Structure formats: structure tokens, C-alpha cells
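> turn this into a structure:
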Amino acid sequence: MFELLQTDTQTAARLGRLTTPHGVVETPVFMPVGTQATVKALDPRELEEMGTQIILGNTYHLYIRPGLEILQAAGGLHRFMNWHKPILTDSGGYQVFSLAQIRKIHPHGVEFRSHVDGARLFLGPREAMAIQRVLGSDIAMVFDECPPYDAPPREQRLAVERTLRWARECREQPRAEGQQVFGIVQGGTNAELRQYCARELVAMDFDGYAIGGVSVGEPEPEMFRAVDMTVPHLPVEKPRYAMGLGTPAQIVELVARGVDMFDCVLPTRVARNGTAFTRRGAFPLKGGAYKADFRPIEEGCDCFACRHFTRAYLRHLLNVNEILGLRMVSVHNTHLYLKLMADIRAAIRAGCFEEFRREFVAGYVPSRRVLSARAAAGLER
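Presented below is the predicted three-dimensional model:
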């Protein structure tokens, strides 16, 4: 299911090929987030044209709306949303974290108050796997507990024990035909807990492994530290997935640490607020400085938005609340992430990834606006 094709000689970066029932995914890969059966503001044709290989859906949100009855009648998530390439579904475990005010943790799962209407519902490992079986995703994630990064040590340990107990239960559940299941390593910034959680999950022999408990409000150095604590304890022959990450520069750094798969809401989230990514950082396109700027969002970019529209025009659309504006910035931002991954794969293949990494990171200026959006991702993820 996963074939390791090449490892960089100067870093831990890897080229791989992940085979699923709906197609082959070349790694490292970025997965646009389609939480509620759509990548916000983009349609499947646009996603395919910009080279999207796989997208992400969310078990919790799809369970609430449109509900399992509709998804089952539609023939699964692929048919429902007319997306014929691979899909990975998050288990809903992240909502244990993001919905902390309206949930209660029990030994066999989590009792929720729906964020939509307050209705009481229960989600645990059995329920999460049953929902993902109906969805028919190519990759299903185990149900886990993601505590805040600064949770006390006792809380972190309890979360790891629950995560492992729930992972064993998920492992025993029936799955859709050809569906792979990934385990999720928790443990916050505690090296001992990370190692313990990874070791126990590897012993369960999942199809791949995710690094959880990152992008939950922690400072960037702590995020890198959590990944550094985890990757050495994951099997070389299985795919590695950093959940909910990150900015372009963070992704480049994490590829160098041996991570293969990424998802993040940032490209479309910040686009809806008028922020555009470039390979040198992000900028607020609504600003007055771009009122008469007739350049594309980024010189040299071949996305549809940059080929057809100027900064001045897109700024105008954003400031008068025209939908085309946020759609085109979403197109550009998502295209940039996907093109970055293609360039990363090419650099690894050519044996020059470390040079690519140094140049990219040195030229990228982080944006406080973007980092704030990452920390506030919440329900959308």
C-alpha cells in the first residue's frame, strides 16, 4: 500500500507512493481540507486541474450533516460529492479538543452537544469507524483524544492511555473494502509519552501513523519538537502524517524531518479573510497599497487567478464582498500549496532538497495574521 521510493541523503525527506482504492498518491503530499464534503469555495474540477491528489473530510461534521442515512443512500462520500480520487477522513477525535465546552469524555467515547442544535450525541471508536465505513474513505483515522498542548502531565498521560485503548478498539472494527486505517500518536511535548504512544501503536500494525497533538495553539518550536520526538519511533516503511499543518515554510521543514502527508485549513481560511500566500510569505490583499497594483497575486504563478486577474481587481472584489474575490484567492492559495509539494518532490528526486529547503525557508517571512488563523482553526478542521 505504501512504497518508499527514495530518501534524501542530507535530510530525512522521503519520496513515496501510497496506493488506495481510488488511485495512487505521490508523497510528500498536501491534502486540501473538505470538512463538510467540500473544499471551501472550490469545486472538484478546479481541484483536479491544480493537481489535487487526495482531500480530507471530517467524520464528526458529516455525521451531523447531512447524516449517515443520506450518505449511505448516495453510495458513500465519493459519489455524494462527485470526487473520484482518494479521500482521508479525520475520525472526529479533534473535536474532543475543539468542542471542549460542549462535550464529556467517557471510557468508551465522548458525549457531545451538537454545535448546530445542541442535540446530545455520542462518538467513540466503534461509532467513528462505523461512520467512516459508510463514508467509504480510502484512509480512516482512529478515534483519539487530543488534549491542549499545555495540559498537565497527568492529563497528557490519561489522554495517551485513552488514545491507545480506543486505537485497539478501532483496529478491531470492520472497514470499507480496501480502506486503510492510520493510528495517531499523542503525548504533547513529553518525549517519554510520545515514544510510549508510538511504540504501542506500531505494535498494533496500522497502515500508517499520524502525529497528533500539533497545531493546537503551541508555539512553532514546540510543534517542531513534538514532531522530532515522534518520527524516530515510527516505522520507515509506513506513511507519516502531520495533522493540521501548516504554513508553507513549516511544511518544508517537516518534510525535512521525514513527514509524508499534510492537511491544513489555512489556504482557504485566510483567503476568505483576504490574505494571499506567496512563496515569500503572505500579505493582506485588501490593503490600500494594492488599490492600483495591476500585477498578479504572485509573479510567475500559473494558477487561474494569477493568469486572469490583478491584485487591484481582486482587492476590489474582496472589499465589496463579491464571492469571486474569495474564490480566486482560495484558488491561488491552494494552488500554491500543491505546487510547493510538487516542487518538493522534484527536489528530493533530483537530490537537491536541502538546497531547496535552505533557500525557501530563508526567503519566507512568517505572517502574524496567518499564525493567528492557524491557532484559531477550531471547528473547520
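
> every contact and neighbour count from this point should use C-alpha atoms.
Noted.

> mind checking how far the nearest residue in space to T247 that is not next to it in sequence is from T275?
Spatial nearest neighbour of T247, chain neighbours left out: L266 (7.5 Å); criterion: C-alpha to C-alpha, 6 or more residues apart in numbering. For L266, the distance to T275 equals 10 Å [C-alpha to C-alpha, to the nearest Å].

> what do you get for T247?
In this view, T247 and T275 are 13 Å apart by C-alpha to C-alpha.

> which one's more surrounded, these two?
Looking at T247 and T275 with other C-alpha atoms under 10 Å, you find the greater number of neighbours at T275, namely 24 against 21.

> sorry, back to before: who are the contact partners of the residue nearest to T247?
For L266, the set of contacting residues under the criterion of C-alpha atoms under 8 Å, 6 or more residues apart in numbering consists of G246, T247, V370, A373, R374, A377.

> which SSE is immediately downstream of the helix or strand harbouring L326?
For L326, the element it lies in under DSSP states H and E is helix 323-350. Following helix 323-350 in sequence order, the next helix or strand is helix 353-363 (DSSP H and E).

> helix or strand right after that following helix?
helix 368-375.

> who are the packing partners of that next one?
Counting contacts by 3 or more C-alpha pairs under 8 Å, 6 or more residues apart in numbering; DSSP states H and E, helix 368-375 packs against helix 266-272.

> returning to that earlier point: return the member of the contacts of L266 nearest to R79.
Of all those, A377 has the smallest distance to R79: 27.5 Å, by C-alpha to C-alpha.

> that older thread, look up how far R357 lies from the residue nearest to T247.
L266 sits 21 Å away from R357, taking C-alpha to C-alpha as the criterion.

> can you give me the end-to-end span of stretch 266-286?
This stretch, stretch 266-286, spans 17 Å end to end (C-alpha to C-alpha).

> one more: stretch 267-279?
From its first residue to its last, stretch 267-279 covers 13 Å (C-alpha to C-alpha).

> also this sequence, please, to line up against the first:
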Amino acid sequence: MGYVMSVVNIYVQHPEEGKVVAKSSARLGSLSEFTRIPEVVLETPLLLLHTRGAAVPHLSHDLLQMVSTGNHILQMPLVTLVDHTKNVKAFGKGIADFSGSKEYLNYVPIQDSGTATPEGYHEKNSISLWTRGGRKVVDPQTYMTCIEALKPDMFQAILDGDTTSSSSVKRVKRSVDDTVKFAGICADLKEKSEILKDTPMLVCITGGYNIKERLRCITELKGLDAAGYVLEGFHTNGESATNLSWDDMEPVLTETLGQLPANLPRVFHGPVTPTILLKLVSKGVDIFDATFPWLVAERGGALVFPNSLTKGNAYVTETLPSLKSSTLIAPDGKDGSSENENGKEKIVDRVYEIYLKDRLYFNDTRPLMEGCSCYCCRKYSRSYVHHLTTISELQGPILLMMHNLHHYINFFRSIHLAIKEDQLEALQSTLEEFVTSRR
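Down below sits the predicted model:
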């Protein structure tokens, strides 16, 4: 069973009829036959390596090779590249060659799912991108021109995903109307483009937490030649994704996923917590991104949650220091984060990590995580990383990012194995026990 194009076959294999895997709808599958690197086969559930400006944050090409030598797809948000598309177009060979990462496949979404997207900036025929140079208004035609310049291996159709659990019915309906309209324009321009006509395009399912609107979005997008679906509109990126309520999401996801074609991949962007991620996998979501390990590294944290069924995390007994989240202010002075209304700041949940800036680690000679085989854990101690982070030495976030990304890649290997061996529920239980113990 699979999705077949002249360019790419995207397969999502299901268990034999009548057999249930891990008492859930978790899926195993593969992405293959991309034009630029046709020999690469990537198994799902899949982790996209998050980049900013086409590079994994804090890691050079050589350092990334020290983390993983496997095949990966690089997630390259347009918001971090839009200021450079003219140079990439002049270069003529696409973003893969331009960025020196041609051995990796790449996928271009619109927003950086690791960074909060300011809310409330709505235009009738365009969306807003918040770049280093300020706000840029982009319509579908301009967007597709940028995509043509970048020549990605896969890209996301433009959308209006500015909804949360508190969005009004009017805002939710508008997001669906605009998303469907934008997707139709992108599909038409893609078909007419000699550069993009064979490039897989993922369309977006919006509608906030309104089941009726999400099902309407699916219905109105069915005529398009979609290579897969991105589940958008549950959060506004950044830390809003780490605070998702599963009780609010679950009924919406169940209805939405039940109406999507079984043979196409489903993508969920954002730094969701490992607990929510496993629940999304169990519901049948196939592809995620590595924004969570980056977000943790940015705040001086090292991931220590159990990333396999092997238990060995009882040594993590530290108390959980709280840390206020930063407020994102838009260039015009408007608060860009709904999580910081009325001057109140959210508290970051550090249950999956240890905070290396804490003086607790001043003389701690242990590695970041016992049993971890990453470069940082093999070479350096917690006390050394504590020293680097407290004096803001550049090597600090480099070592944390190497550890966190290594940890998360292994987490996905464990997820794949758990589904295959009917152990996903056991992996969820192991993680939940750890979270409970730390709380």
C-alpha cells in the first residue's frame, strides 16, 4: 500500500489486517525514491533535523557527523531563509548545494516551529514571516517563487495556522478558508512550474480545536495532489507546543486522523514533549521535528528522560529548578506570545532534563547521562558543562546540542523498535514512571 508519484513514493505500511500494534494506531512506514537522492529510504516514525538558516543550531557539518552518520531530512524553515532566496536563486543549484548539505534531503516548511510565531497579524491574501530584518508579508505567489529558488526535496503549502485552544469560531473558520485558498493557489503554481511540478508538496489541515472545521478542511483539500498532510493550528510554535493539553487535543486528533488517507504520511511540527510525542505516535502521526532538543539546549538543559525500554535513570534525583520563559516582542512592540498575557510569565517544565547552570553540578564528575554514548558524555563531565554554561562559553551549547540531538535520535530508534515489537505501551509507561518520579 503506498502513495505513488513519478518523483517520490511515500509508503505507510500497516500491520496485518486484524492485528493491533501496541493497542494503538501507531504506524510503520518509509519515505523513498526522492529525485535528488533516490537510493535513500527513511523509516517512519521519522525525526526531521531542525535547522535555522539551513544549519543545525550550534553544530557545524563535521559536528553533526559526530552526532549521526545516518540518512536524515533537514527541516529548513522558510522564515530563516527568505532573506537569502535571491542569492540561492543566483547560485542556481538549490539550497542543498548552497548550504553545503547536499548529502541530506531537505524539507521547507513556512515557520520555524521552535520559535514562537506572533499572533494576530492577519492579511486577506498573505501571511507574515518574522525574520531578523523584521516582519515580511508573503502571498502565495511570492512564496512559490521562494520555493522555486530553494529547490527543496519536499515543501509545505502556505497556510494560516494562527489558532490555539482559545481561538474564536470566526478565527478558526478564517484559518480554514485561507489555508484551503492558499493550498489551491500553490497546487496550481506547482503544476505550472518546470522546477517544482514533480516536487512533493505537503498540504496543511487547520481548524484549531474545532472538529467540524478540521473535517471541512480535509474535505476541501481532497482534490489536490498532496504528498502528505501537516497537522497545524494546535499551537503557535515555540514553547506553546510544550504546553499542549492532551485532553483537549485527543478528540480532535482522533476525528481528524480518521478522515485522512491511510497511505499518506502525517506530520506534526513543534517542540512537543516526549510524552505527548508518544501519544501522537500512538494515534498515527508519522513525522516530527527536532525542535524540542534544541529548545532544551538553548535554556542550558540536557535531556535525561528514558529514551529506550532499558531502565537506568534512577540516579536522576535532582530537584527541578523553575525558570521563567522569555517573552517574544514583535518589532512593532506587540506581545508576540499568548502565553505571556497581562505581564505574566510561564514557568518552563524541566521534568525531562537537568539544568546545567544549577550550582548542584559544580563538582559533579558524572556524564550528563549515565550510559549515553554521545561525544559529550564520553569526553566531559557535568561539572565541565556547568562551567561552560555559567560563563556563556560557546562550547557549552555545542556540547548540549550534541547530547540532546543524539539522545532524541536514539529515542526515535526506540519508538520504531517498540512499534515493531508491540512494546509502544511499555515505552510510554517507562517514560510516564520517570516523569512521575521527578515531579
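
> state the distance from the residue nearest to T247 of the first structure to L62 of the first structure.
20 Å.

> repeat that for F30 of the first structure.
The gap separating F30 of the first structure from L62 of the first structure is 21 Å, by C-alpha to C-alpha.

> of these two, who's got more company?
More crowded of F30 of the first structure and L62, by other C-alpha under 10 Å: F30, with 28 against 22.

> which strand or helix spans whatever residue of the second structure lines up with that one?
Matched across to the second structure, F30 of the first structure falls on L47, judged by TM-score structural alignment. According to DSSP H and E, L47 of the second structure maps onto strand 46-50.

> the residue nearest to R120 of the first structure when sequence neighbours are not counted - how many residues pack around it?
Sequence neighbours aside, R113 is the residue nearest to R120 of the first structure in space, at 4.8 Å (criterion: C-alpha to C-alpha, 6+ apart). Residues near R113 of the first structure, counting by other C-alpha under 10 Å, number 17.

> check contacts around R113 of the first structure.
Taking C-alpha under 8 Å, 6+ apart as the test, what R113 of the first structure contacts is I102, R103, A119, R120, L121.

> skip the chain neighbours and tell me the closest residue to the residue nearest to the spatial centre of the first structure.
Nearest to the geometric centre of the first structure sits D263, at 1.8 Å (C-alpha atoms, centre = their mean). Spatial nearest neighbour of D263 of the first structure, excluding adjacent residues (C-alpha to C-alpha, 6+ apart): M31 at 4.8 Å.

> wait, isn't that neighbour in contact with G51?
No. Using C-alpha atoms under 8 Å, M31 of the first structure is not in contact with G51; the gap is 10.7 Å.

> ok, the two, which is more surrounded?
For M31 of the first structure versus G51, the count of surrounding residues by other C-alpha under 10 Å is larger for M31: 23 against 13.

> mind listing what that one touches?
Going by C-alpha under 8 Å, 6+ apart, M31 of the first structure touches T52, Q53, I54, I55, L56, M261, F262, D263, C264.

> repeat that for W294 of the second structure.
Taking C-alpha under 8 Å, 6+ apart as the definition, contacts of W294 of the second structure comprise P57, G114, M401, N404, L405.

> which of those residues does the first structure keep?
Of the contacts of W294 of the second structure, the contacts whose aligned counterparts also meet in the first structure (both residues aligned by TM-score structural alignment, their matches' C-alpha atoms under 8 Å) are P57, M401, N404, L405.

> what's the average distance of the strand holding L47 of the second structure to the first structure?
Superposed on the first structure, strand 46-50 of the second structure shows a mean distance of 1.3 Å to its aligned residues (mean C-alpha distance after the TM-score superposition for the first structure).

> how far out from the middle of the chain is that strand?
The gap between the average C-alpha position of strand 46-50 of the second structure and the chain average comes to 7 Å, counting by C-alpha atoms, centre = their mean, to the nearest Å.

> what angle sits between that strand and helix 291-298?
With axes from the mean of the first three to the mean of the last three C-alpha atoms, to 10 degrees as the criterion, the two stretches strand 46-50 of the second structure and helix 291-298 enclose an angle of 40 degrees.

> just the angle between strand 46-50 of the second structure and helix 395-420, please?
For strand 46-50 of the second structure against helix 395-420, the angle between stretch directions is 170 degrees (the same axes, to 10 degrees).

> hang on, the earlier thing: I figured the residue nearest to the centre of the first structure was touching L245, is that so?
Yes. With contact defined as C-alpha under 8 Å, D263 of the first structure counts as touching L245 (5.8 Å).

> wait, a helix at L317 of the first structure?
Yes. Checked against DSSP: H, G, I helix; E, B strand; the rest coil, L317 of the first structure lies within a helix.

> pretty sure it is touching M328, no?
No. Checked against C-alpha under 8 Å, the pair L317 of the first structure and M328 is beyond contact range at 9.8 Å.

> which residues of the stretch 1-150 of the second structure fall in helices?
61-67, 85-91, 94-98, 140-150 (DSSP state H, counting those that start in this stretch).

> higher neighbour count, L317 and M328 of the first structure?
Between L317 of the first structure and M328, counted using other C-alpha under 10 Å, M328 has the larger neighbour count: 25 against 18.

> not counting its neighbours along the chain, what's nearest the more buried one?
Residue nearest to M328 of the first structure in three dimensions, not counting chain neighbours: A305, with 5.4 Å by C-alpha to C-alpha, 6+ apart.

> mind checking the SS state of the one you found?
Following three-state DSSP, A305 of the first structure is assigned to helix.

> what separation is there between the counterpart of it in the second structure and F362 of the second structure?
In the second structure, the residue equivalent to A305 of the first structure is C376, according to TM-score structural alignment. Distance check for C376 of the second structure against F362 of the second structure: by C-alpha to C-alpha, it reads 17 Å.

> please apply the same query to V137 of the second structure.
With distances defined as C-alpha to C-alpha, the gap from V137 of the second structure to F362 of the second structure amounts to 47 Å.

> what sits against Y107 of the second structure?
For Y107 of the second structure, the contacting residues are I73, L74, Q75, M76, P152, D153, M154, F155, Q156, by C-alpha under 8 Å, 6+ apart.
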